[in-house]
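A.B. asks: Sequence and computational prediction follow.
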Amino acid sequence: MDLRALKTFEAILRLGSFQKAAEELQYAPSTVTLQIQRLEADLGVSLFVRDGKRMIASEAGRWLYQEATALLKTIGSMRQTISDIDTGDGGAIRFAAIEPIASQMIATIVADFCKLRPQVQLSMEISGSKSIAERVRSGELDFGICASPATNLMLEFEPLIEEKLGVMMRADHPLANQSCISVDDLIGQTILLKEQNCIYRELSEGMLVQTSRNPFSGIEVGSFYVIRQMIKAGFGIGIVPMYDSLGLESTLVIRPFVDIDPVVVIGLVYKDNNIMGRAALLLMNALREVEKTK
């Protein structure tokens, strides 16, 4: 069934005449007549009956008009959606990021993107680097923001920022009077650490075991926010990325290390940007500006 003929048929009934339909569609009257004849031949029924000098819709024609109207609206919506997806104003994005970069650096960028493109269906998850990389590889996520993935996953990695680790503590902690912290200063301290397989946990433990003595007592906490709240309550210290906003309250401080330089490189992880939607590519491009906000 020719969609152009259906559109012509719908216009005839909506406007009330063949002539008005021809004018709206910018067809010659003979073209309108020919399209209706072909549509009737295709369906094997008469869609119009003569009433004096007028042509009115038959029962079959009235039913077809209702169905054609709905169908043409659906097709119009489909065309608009496809156009929006092509320009990045529609479609869906699913990505994940690690903390604290998710809340401290990219949340505002993502919010601005959503305000600019409200028709895009966006899902942003918070997870660990290993999980993010594996899910990008499987196609479950369009892209991720995390530490460099394992080479066997064969993913693209585009560095965005370098995060340095420091020590978070209460402002009244004995170590808070020092401008810098050494690894030996941590001996005997209760240190709050992220969960296993977290890149920050791996880096923290790697530098803490540099001494031959058992340097610390560690407690596993799966959230930087919870670590912050526990330290604020007077329990332990934490090894965290050095974001000023993590220690904004006057009761907390973050001190850098003096004898080591623990750095985590965080970046965009993706499999193939040639198969990603336009909206995802536009969001990735916006996130590339994250370094300027640091």
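C.D. replies: That came in fine, so what should we check first? Numbers count the residues shown, from 1 in each chain.

A.B. asks: CA only for contacts and neighbour counts going forward, please
C.D. replies: Will do.

A.B. asks: quick one, what contacts Asp261?
C.D. replies: Residues in contact with Asp261 (CA atoms under 8 Å, 6 or more residues apart in numbering) are 164-165.

A.B. asks: separation between it and Gly277?
C.D. replies: Distance from Asp261 to Gly277, counting by CA to CA, to the nearest Å: 39 Å.

A.B. asks: Asp89 now?
C.D. replies: Between Asp89 and Gly277 the distance is 11 Å, computed by CA to CA.

A.B. asks: ok, and here's another one to check against it:
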Amino acid sequence: MDFYQLNTFYHVAQRLNFTRAAEDLNMSQSAVSRQIEALEKNLGLPLFNRIGRSVSLTEAGYVLYKQCEQILRLVEGTQAAIETLKNLESGSLRVGCSSTVGNYILPSVVLKFIRKYPGIQIHVNIDCTKHMLERAEAGDVDIAIIAGPIESNVLYVEPFLKDEIVLAMGKNHPLVGEDDILFDSLSQYPILVRSEGSHSRKTILQHFARIGWDTISTVEFDTTEAIKQAIIAGPAIGFLSKFSIHHEVQCGLMSMYDHEPYAIHRNFYIVSHKGKHPSPAMLAFKTFLRKHGIFYV
């Protein structure tokens, strides 16, 4: 059935007058009559009784009229819902991110975004870079922010921000205040790193190998927060993102060394699946991220 024919039928059925229905629809009476005739032909049943100048619904016409009421209400509701999506008054967004972004960068950005677009529902999922990359490639999230470099045939990849991984230790660690910390001095203390799948772990171990520290002994933790608490308790050291220890350094709980060879640089990227059509909410969030990114690549 043709929607426009149904709409025309509904107006005629309401008015029981072809002339007035044509005026309502801003159509000629002959055009209205042709659409009704085509609809009756398509259905194989008459929809109106025409006795002289009087018009009334047949039994089939009455059934169709009641159905049209529901159909047109649904169409109107759908149009209204689409408009709210277009106007960013509603919508949902699944955001995936690696732990550094998810725990220390994204929360403030998301809060600013929902203050601007309160009708959009956001679900943030945090996982290690390896797992989040897999989810992004599977299309399980609308957008992801993860560390790179990223090589993928199915993802759009856009630079977001720079990160710096630095040597961190507790405020009372014996090495605090040393200007030149040698490898032999570091190797006397537990060096704490994230577990397998973490991009920071991979970056740190690659850096160790490049500068000849490939024999260094490490202790693995699943989370950055666990590493931070162990470092504060001491004596231990770790290589952590500047973003993750900003508060502790400001409060005097930690010291950091951000000069060679203790500064390790990496980049974070915004990724989305090439096969997924971007929703208005996703496009708005991407734009928001670009405006609120820090230290762009």
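C.D. replies: Now that the structure is in, tell me what you want to look at. Bear in mind the structure is a predicted one, so any value in this text is a computation, not a measurement.

A.B. asks: so where do the strands sit in the stretch 101-250 of the second structure?
C.D. replies: Ranges of strands within the stretch 101-250 of the second structure are 120-126, 143-147, 155-170, 191-194, 218-221, 237-241, based on DSSP state E, counting those that start in this stretch.

A.B. asks: Can you name every helix or strand that the first one contacts?
C.D. replies: For strand 120-126 of the second structure, the elements it packs on are strand 91-97, helix 99-104, judged by 3 or more CA pairs under 8 Å, 6 or more residues apart in numbering; DSSP states H and E.

A.B. asks: Give the buried residues for the longest one.
C.D. replies: Residues of strand 91-97 of the second structure classed as buried under the neighbour-count rule (16 or more other CA atoms under 10 Å) are 91-93, 95-97.

A.B. asks: Where is the longest helix in the first structure?
C.D. replies: helix 59-87 (DSSP state H).

A.B. asks: Now that one on the second structure. Mean distance?
C.D. replies: After superposition onto the second structure, helix 59-87 of the first structure sits on average 3.4 Å from its aligned residues (mean CA distance after the TM-score superposition for the first structure).

A.B. asks: Tell me which residues of that helix come out buried.
C.D. replies: Residues of helix 59-87 of the first structure classed as buried by neighbour count (16+ other CA under 10 Å): 61-62, 64-65, 68-69, 81, 84-85.

A.B. asks: from those residues, which is closest to Leu281 of the first structure?
C.D. replies: Closest approach to Leu281 of the first structure among these (CA to CA): Ile85, at 11.5 Å.

A.B. asks: Contact partners for the nearest residue in space to that closest one that is not next to it in sequence?
C.D. replies: Counting by CA to CA, 6 or more residues apart in numbering, Ile85 of the first structure lies nearest to Gly91, which is 5.0 Å off, once chain neighbours are set aside. By CA under 8 Å, 6+ apart, Gly91 of the first structure lies in contact with 81, 84-85, 119-121, 277, 279.

A.B. asks: Now with 7 Å, please.
C.D. replies: Listed by CA atoms under 7 Å, 6 or more residues apart in numbering, the contact set of Gly91 of the first structure reads 85, 120-121, 279.

A.B. asks: same thing with Ile227 of the first structure?
C.D. replies: By CA under 7 Å, 6+ apart, the contact set of Ile227 of the first structure is 192, 221, 238.

A.B. asks: Including neighbour count, could the residues you listed go into JSON lines?
C.D. replies: Output for those, formatted as JSON lines (neighbours: other CA atoms under 10 Å):
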{"residue": "Leu192", "neighbour count": "27"}
{"residue": "Val221", "neighbour count": "16"}
{"residue": "Gly238", "neighbour count": "27"}
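
A.B. asks: Ser198 of the second structure: neighbour count?
C.D. replies: The number of residues packed near Ser198 of the second structure is 21, by other CA atoms under 10 Å.

A.B. asks: Leu25 of the second structure versus the closest residue to it other than its chain neighbours, what's the distance?
C.D. replies: Of all residues not flanking Ser198 of the second structure in the chain, Cys128 sits nearest, at 5.1 Å (CA to CA, 6+ apart). Note on Cys128 of the second structure: its distance to Leu25 of the second structure, by CA to CA, is 58 Å.

A.B. asks: neighbour-wise, which of those two wins?
C.D. replies: In this view Cys128 of the second structure and Leu25 are compared by other CA under 10 Å, and Cys128 has more residues nearby, 22 against 14.

A.B. asks: wait, doesn't that one sit right on Thr100?
C.D. replies: No. Taking contacts as CA atoms under 7 Å, Cys128 of the second structure lies outside contact range of Thr100: 9.1 Å.

A.B. asks: joint contacts of those two?
C.D. replies: Listed as contacting both Cys128 of the second structure and Thr100 by CA under 7 Å, 6+ apart is no residue at all.

A.B. asks: before we move on, back to that, looking at Asp89 and Gly277 of the first structure, which is more packed in?
C.D. replies: Neighbour comparison, Asp89 of the first structure and Gly277: the larger count goes to Asp89, with 21 against 18 (by other CA under 10 Å).

A.B. asks: Which residues lie in contact with that one in this structure?
C.D. replies: Applying CA under 7 Å, 6+ apart, we find Asp89 of the first structure in contact with 117, 119-120, 279.
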